[in-house]
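S.K.: Sharing a model that was predicted from the sequence below.
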Amino acid sequence: MTYQRDELGEFSSVVCFKAVITGVEDTLGKDGASVVFTRAGKVRGGNLARDLGLAGTGLHGDELAAKLNAALGQEGTRLAAVHGVREENGKITVDTTDTVCSAGEEMGSDRSCTFTMGAIWGALEAITGKTYLGEQTQSVLRGGQFDRFEFEEL
């Protein structure tokens, strides 16, 4: 049996989550924090895919985007809104907005969405059974339409 927050429920504020991010960055430095948050996201995403029964299903494209958005978007944990998933030449591109990592940041900030990218990365690996190398290639903070993540199969 696990402890449940009867009064406050499962959700916390973006402000508190961002305080964790900046505190870890202050302690480990930006590069160290990036590794920690990406890995933490991958663990979360993999567990989420397994909890939802999506592991090993090999979902693709719009169906995958819809499942990720349901789990991570407005009706789910509110980590990010997933707008699309495209596959081309062994690469998967995932477009998101309203990522928790970008929330509250100044335009032009060099903030990367390490936890959000990691969560999607971990979910993709659990769903497809493949291993990927991921990177953020676009940011809403730096003029992009999306926080875009690209995953290349290894």
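M.R.: All right, it came through fine. Numbers count the residues shown, from 1 in each chain.

S.K.: hey, let's count contacts and neighbours off CA atoms from now on
M.R.: Fine.

S.K.: Enumerate every residue touching the residue positioned nearest the centre of the chain.
M.R.: Centrality entry for the chain: nearest residue to the mean C-alpha point is residue 116, 2.2 Å, by C-alpha atoms, centre = their mean. Counting by C-alpha atoms under 8 Å, 6 or more residues apart in numbering, residue 116 touches 38, 41, 79, 80, 99, 100, 101.

S.K.: Pasting the second one now:
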Amino acid sequence: MTTSREQLGDFSSIVCLKSIIVGMEDALGEKATAISLIAAGRARGKKLAAELGLVNSAVSLEDATSKVAHALGKDGTRLLVLDKIERDGGTIKVYTQETICSAGEPQGSERKCTFTLGAVWGALEAILSKRLQGKHTESVLRGGTHDVFEFTQLG
């Protein structure tokens, strides 16, 4: 039997989550925190893809995008708004808005998305059954219209 939060449910404040991230950065350093949060996000993304029945399925990238967007968006966990996923040659680009990482940050902040990048990364790896390398390439904090994550296949 698992313990549930009968009054508060599954969600908590973005303020608390950001405090956890900043506290980890203070204790572990930015690089170790980023590695840890990306790994945690990837694990979450893979689990999400499995929960949505997207692993080893013949679903199109468009259909997978719709399901992931719903699960992570305003009707799901509210991690982000996922606008689109597109292939650009050998690169997959994921366009997001309202990410946890940009919330409350001043314009010009150098903050990168870590857990959010990892969650999208893990979901894509599970959906595509391929190992990927990911990076955060554009940010709403630095003039972009979206937080963009780019993925390329390894090996």
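M.R.: That came through fine. Please read these numbers as outputs of a predicted model, since none were measured by experiment.

S.K.: and the contacts of residue 116 of the first structure, which two are the farthest apart?
M.R.: Greatest spacing in these, by C-alpha to C-alpha: 38 and 80 (14.9 Å).

S.K.: Between those two, which is the more surrounded one?
M.R.: residue 80 (25 against 22; other C-alpha atoms under 10 Å).

S.K.: which residues does the more buried one contact?
M.R.: Residues near residue 80 of the first structure by C-alpha under 8 Å, 6+ apart: 69, 72, 73, 74, 96, 97, 98, 99, 100, 116.

S.K.: tally of neighbours for the third one?
M.R.: By that I understand residue 73 of the first structure. 21.

S.K.: Mind checking which of the contacts of residue 80 of the first structure are buried?
M.R.: Buried members of the contacts of residue 80 of the first structure, counted by 16 or more other C-alpha atoms under 10 Å: 69, 72, 73, 96, 97, 98, 99, 100, 116.

S.K.: Tell me, how many residues neighbour the nearest residue to the third one once chain neighbours are set aside?
M.R.: Meaning residue 73 of the first structure. Counting by C-alpha to C-alpha, 6 or more residues apart in numbering, residue 73 of the first structure lies nearest to residue 81, which is 4.4 Å off, once chain neighbours are set aside. Using other C-alpha under 10 Å, residue 81 of the first structure has 26 neighbouring residues.
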